[in-house]
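Enquirer: quick one, what's the 3D model for this:
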Amino acid sequence: MTEIPYAIALTAGVLAVLNPCGFALLPAYLALVMTAGDGAEGRSAPPWRVIGRALATTAALTGGFVTVFGAFAVIVVPLALRVERHLPVVTIVIGLALVVLGGWLLAGRGLGIRLATPRPGGPRRSLRWVFGYGAAYAIASLSCTVAPFLGVTASAVSLGGPVAAAGVFLAYAAGTALVVGIVTVATALARDGVVARLRGALPYVTRAGGALLVAAGAYVAYYGWFELRVFAGGAEHDPIVGTALRIQSALNHALFSVGPAWLAVVLVVLLGAGGGLLIVLRRLARTTRGRGPSAHDRTPGG
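Expert: Below is the predicted model of the structure:
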């Protein structure tokens, strides 16, 4: 085989998002997107801003994710085996941090984080937390995903040198961004649609996100502990991990069956149709608010 494996790298990037080690970090990320403030101060952002914010968030998470993989390939590979044994400890810490965040949200508190709002002259919204989350996602996922990543990268280097390796790296990042983009845009549109139609439901959305964070964080920490037990010579079978792996495997199989090309089509359709639907919901909300109380509902001197 003399062809550079761009298609394989693209597919590997797609599947990397739903890997066994970091499987629970994706729904936890979506919970954070659902509960993050948008700085609208009582007003829903325009649809184009919602979509732009979601795409910026996608880029930040993907950037953090692939930066860790690139650094691992360039710097850490000579010490890979030694480093790998300590990765479960980091996974446990990440999981416990998510549990704490989830408990904070369940208590009715806000996180005070902001997603990027691409508005000229407006206040800047930090994406550092998203980039950092992407890096944490990648660190927790290294044990399960670094081997395919290094395989396609090494193949590209042997076939086409550093330029080909850079192309494969970008293809891998594009595959990751496809999946992250679809779920981020869908979540952002759903969140802003709920806000536009029923602002009173937002506290319940926040608490639901907190519950999801607690569950996801608990599983991430448990998986790290499971990996430590396996490294220490313990049993490689666990009922909780086994159940999660079956779910993850089914989702991975579905992603592989769909393929990157169709995922790109889904993202484009979601951007267009979702934005249009959000415009309709906003107009309906404005119409409902504009009606106000009728003359029969008013009382004298009220």
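Enquirer: from now on I want contacts and neighbour counts done on CA atoms only, so please keep to that.
Expert: Noted.
Enquirer: V93: how many residues sit nearby?
Expert: V93 has 16 neighbours, counted by other CA atoms under 10 Å.
Enquirer: again but with A31, I slipped
Expert: For A31, using other CA under 10 Å, the count is 23.
Enquirer: so where do the strands sit in the stretch 201-302 of the chain?
Expert: For the stretch 201-302 of the chain, applying DSSP state E, counting those that start in this stretch gives no strands.
Enquirer: show me the contacts for N19.
Expert: N19 sits next to 141, 144-145, 248 when contact means CA atoms under 8 Å, 6 or more residues apart in numbering.
Enquirer: 10 Å - rerun?
Expert: Counting by CA atoms under 10 Å, 6 or more residues apart in numbering, N19 makes contact with 25-26, 140-145, 245, 248-249, 251-252.
Enquirer: hmm, which of those residues are the buried ones?
Expert: The neighbour count (16 or more other CA atoms under 10 Å) marks 25-26, 140-143, 145, 245, 248-249, 252 as buried among these.
Enquirer: with distance to A165 added, can I get those residues in JSON lines?
Expert: Formatted as JSON lines, the buried ones among the contacts of N19 follow (distance: CA to CA, whole Å):
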{"residue": "L25", "distance to A165": "28"}
{"residue": "L26", "distance to A165": "27"}
{"residue": "A140", "distance to A165": "24"}
{"residue": "S141", "distance to A165": "21"}
{"residue": "L142", "distance to A165": "19"}
{"residue": "S143", "distance to A165": "21"}
{"residue": "T145", "distance to A165": "17"}
{"residue": "L245", "distance to A165": "31"}
{"residue": "Q248", "distance to A165": "29"}
{"residue": "S249", "distance to A165": "28"}
{"residue": "N252", "distance to A165": "25"}
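Enquirer: and this one, so I can compare the two:
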Amino acid sequence: MTAALLLALTAGMLGAVNPCGFALLPAYLSLLVAGASDARGAVGRALTAAAGLTMGYVLVFGAFGLALAPLAGWLRPRLPWLTVTLGVLLAVAGCWLLAGRRLPSPGWSARAPRLTRSWPSMVLFGAAYALASLGCAIAPFLAIVVTSLQAGSTGQGVALFGAYALGMGLVVAVAALGVALVRDGLVARLRVAGALVPRLSGLMPLLAGGYVAWYGWYELRLAAGRRDALRDPVIRVASEVQHALAYALDAVGPPVLLAALVLLTALGAWMRRRGRGADPAPVERTG
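Expert: Sure thing, here's the model as predicted:
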């Protein structure tokens, strides 16, 4: 059982950088950077967003594995079209941010909050991440988690599902914390850059969306038997980057990632306390 849990944990970590959807991770981080600081500080903002993204991701995988597995044969040839659609939508969102606009999110007021400050929006982004990743990452999930559940090992299947989610969440949380802390430090020192960050952060969703759409088109060309797809320079370069990320995560392993998460959380809490202590005391007026 311990070996199976470790395998599920590692599969979750690698699922965060799968070939189909790994470009969505930097896009998500750029949207996190675009969010304004709030009362929770960098640590709370990053962990909340990471938890929302992870929940959306694993819920889609769980629903696909348990409810839609019988339809997998019909759905799999159509998944590239879904990948293309999601990529185009993300690229449009990037253009919207580059224009200096805000992305709306599910809200309950006339003024919609920024995307990165909304828990439902992060869950939806995680779901989109998962939908774009289904073609590449669903097979290990089905083999490790769903097989146990369908075999009647409910307890083991639930434990493996939790381990998979934890692996995915570890990668996302460490990346989000690192970026959020760097963002807060830079904005505190460069006020002009801080004003440009929300606009410039649209560049990453634009590039990531373009890649995701191109990858879906690449899969469609492969399915059609087009030989030119095998020599696609964009996919070749992206594959090298994705393989390097996957090998690095596999070499680092869960213990190092967990230690990094603890250290970054402690650093964020220390930076926040230091920032509060550095606030100038109000000047009292006399007379």
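Enquirer: what's the closest of the contacts of N19 of the first structure to S158 of the first structure?
Expert: Closest to S158 of the first structure out of these is T145 (20.5 Å), distances taken as CA to CA.
Enquirer: aligned to that closest one, what sits in the second structure?
Expert: For T145 of the first structure, the aligned residue in the second structure is A137 (criterion: TM-score structural alignment).
Enquirer: ok, its match touching V58?
Expert: No - counting by CA atoms under 10 Å, A137 of the second structure stays clear of V58, with 11.3 Å between them.
Enquirer: okay, and the common contacts of those two?
Expert: Common neighbours of A137 of the second structure and V58, using CA under 10 Å, 6+ apart, are 12, 130.
Enquirer: what residue of the first structure takes the place of A69 of the second structure?
Expert: Per TM-score structural alignment, A69 of the second structure is aligned with V77.
Enquirer: other SSEs contacting the longest helix along the first structure?
Expert: For the first structure, the longest helix by residue count, based on DSSP state H, is helix 128-197. Secondary-structure packing of helix 128-197 of the first structure (3 or more CA pairs under 10 Å, 6 or more residues apart in numbering; DSSP states H and E): helix 6-16, helix 25-35, helix 47-71, helix 80-84, helix 87-106, helix 202-231, helix 239-291.
Enquirer: average offset between it and the second structure?
Expert: Mean deviation of helix 128-197 of the first structure relative to the second structure after superposition (mean CA distance after the TM-score superposition for the first structure): 1.4 Å.
Enquirer: tell me the angle that helix makes with helix 25-35.
Expert: Per axes from the mean of the first three to the mean of the last three CA atoms, to 10 degrees, the angle that helix 128-197 of the first structure makes with helix 25-35 is 60 degrees.
Enquirer: where's R102 of the second structure, which helix or strand?
Expert: For R102 of the second structure, there is no helix or strand it lies in under DSSP states H and E.
Enquirer: burial measure for it, as a count.
Expert: Going by other CA under 10 Å, the residues that sit close to R102 of the second structure add up to 18.
Enquirer: circling back: for Y223 of the first structure, state which of the contacts of N19 of the first structure is nearest.
Expert: Using CA to CA, A140 comes nearest to Y223 of the first structure of the contacts of N19 of the first structure, at 9.7 Å.
Enquirer: what's the closest non-adjacent residue to the closest one?
Expert: T91 (5.0 Å; CA to CA, 6 or more residues apart in numbering).
Enquirer: show me what that neighbour aligns to in the second structure.
Expert: Checking TM-score structural alignment: T91 of the first structure goes with T83.
Enquirer: contact partners for its match?
Expert: Counting by CA under 10 Å, 6+ apart, T83 of the second structure touches 20-21, 89, 128-129, 131-135, 209, 212-217, 219.
Enquirer: L131 of the second structure now?
Expert: Neighbouring residues of L131 of the second structure by CA under 10 Å, 6+ apart: 20-21, 56-57, 60-61, 64, 79-80, 82-83, 86, 125, 137-138.
Enquirer: let me know the closest of the residues you listed to V187 of the second structure.
Expert: For these, the nearest to V187 of the second structure is F125 (24.9 Å; CA to CA).
Enquirer: please report how far the closest one lies from A246 of the second structure.
Expert: Here F125 of the second structure is placed at a distance of 22 Å from A246 of the second structure (CA to CA, to the nearest Å).
Enquirer: now swap in V145 of the second structure and tell me
Expert: Applying CA to CA, the value for V145 of the second structure to A246 of the second structure is 20 Å.
Enquirer: and for R78 of the second structure?
Expert: Separation of R78 of the second structure from A246 of the second structure (CA to CA) stands at 26 Å.
Enquirer: now do stretch 222-229 of the second structure: distance to the chain's middle.
Expert: How far stretch 222-229 of the second structure lies from its chain's middle: 29 Å, per CA atoms, centre = their mean, to the nearest Å.
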